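[1] I'll drop the sequence and a predicted model, then ask my questions.
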Amino acid sequence: MTDIKSIAVNALEDLKGKDIVSMDVSGLSDVMETLIICTGTSNRQVKSLANNVVEDGKEAGIRPIGVEGMDSGEWVLVDYGDVVVHVMQAETRGFYDLEKLWSMTPNTREDADGSDPHQD
C-alpha cells in the first residue's frame, strides 16, 4: 500500500511549500490519524500545492474523500480520511494556529476545576 503521508509531503516539497508540519493526532481524534499543514505564499501557490497533492495521490491510485477551499485559495483542505492536508496562506495559518490547537490535550473534569469527579 502506498503511503499518502509521504506522497502529500513530497508533493508539497516539490512546489516549495513552506513550514510543512506532519502531526500524529490519533490520540486526539477518532476520525483521522495525521494532520499535515503547509504554508503557501499566495492564493495561486496554495491552490497549486493542494492540486499537486491531489494529482500525486491520484497517480498512486489514491483519491481524496473531499477537497474544500480551492475557489478562494486562502485555505485548502484535502481529506484522505486518516490523513488530512491543510494548505494555508501565512496569515490564515497564523490566525487559526492548528498546530497549537491539535497539540493540546483535552481537559478532563478534574483538570477544569481541580476536583476528582470520582471522589465524593
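    Nice, I can see it. Being a predicted model, the structure only gives us computed values, none of them experimental.
[2] CA atoms for contacts and neighbours, from now on please.
    Fine.
[3] ranges for the strands of this protein?
    18-24, 34-40, 66-68, 75-79, 83-89 (DSSP state E).
[4] alongside the first one, take a look at this:
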Amino acid sequence: MDLTQSAARAASDKKAEDIVALDVSAQTPIADVFLLATGSNERQVSSIAEAIEEALLATGVKAIRREGLREGRWALMDFNDLIVHVMHQEDRAYYSLERLWKDCPIVALPADL
C-alpha cells in the first residue's frame, strides 16, 4: 500500500471526514500529493494527525516537518512527497483548499474510507 493510501486509511480509522487526495505534482515542486482530512473538533484533529504519523512511521517514513498538532485546528505534516492537512471543519470550509487546487486531479482512494 502506498503512502497516500496508508495515510488515508489511518485517517479513516480515526473517523476523519471528507478525505481527499489531490495530485499536485504538476502544479508545485514541494510535493506530489496533498491529502486533506477533516476532524469535527480539536481533539479529533490531533488524534487523526497522530494516527497518520504513527501509521507512516510504521512503514519507515517519518515526517520531515509538522505544525499545528497541539492547537488541533490545522495539523500539517510533510512527508516529502506527501503533505497531509488535517483540518477542523470550520477551517477546512474557510480555507477551501480544494478550490485553491481545483485544477489538480483527484487521486483515487479506497471506496471503503
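    Received, thanks. Keep in mind the model is a prediction, meaning the values are calculated, not measured.
[5] so which of the strands of structure 1 gets nearest residue 104 of structure 1?
    Among the strands of structure 1, the nearest to residue 104 of structure 1 by C-alpha to C-alpha is strand 18-24 (12.0 Å).
[6] give me the mean deviation of the closest one from structure 2.
    For strand 18-24 of structure 1, the mean distance from the matching residues in structure 2 following superposition reads 0.4 Å, by mean C-alpha distance after the TM-score superposition for structure 1.
[7] so which elements touch that strand?
    Packing contacts for strand 18-24 of structure 1, counted by 3 or more C-alpha pairs under 8 Å, 6 or more residues apart in numbering; DSSP states H and E, involve helix 4-14, strand 34-40.
[8] and the longest helix anywhere in structure 1, how far out from the chain's middle?
    In structure 1, assigned by DSSP state H, the helix with the most residues is helix 43-59. Centroid separation between helix 43-59 of structure 1 and its chain, computed with C-alpha atoms, centre = their mean, to the nearest Å, is 14 Å.
[9] how much space between residue 65 of structure 1 and residue 79 of structure 1?
    Relative to residue 79 of structure 1, residue 65 of structure 1 is positioned 5 Å away (criterion: C-alpha to C-alpha, to the nearest Å).
[10] neighbour count for those two, which is higher?
    Taking neighbours as other C-alpha atoms under 10 Å, residue 65 of structure 1 and residue 79 compare with residue 79 leading, 19 against 10.
[11] how near is the more buried one to residue 111 of structure 1?
    Taking C-alpha to C-alpha as the measure, residue 79 of structure 1 and residue 111 of structure 1 are separated by 32 Å.
[12] nearest residue to the middle of structure 2?
    Geometric centre of structure 2, nearest residue: residue 84, 3.0 Å, by C-alpha atoms, centre = their mean.
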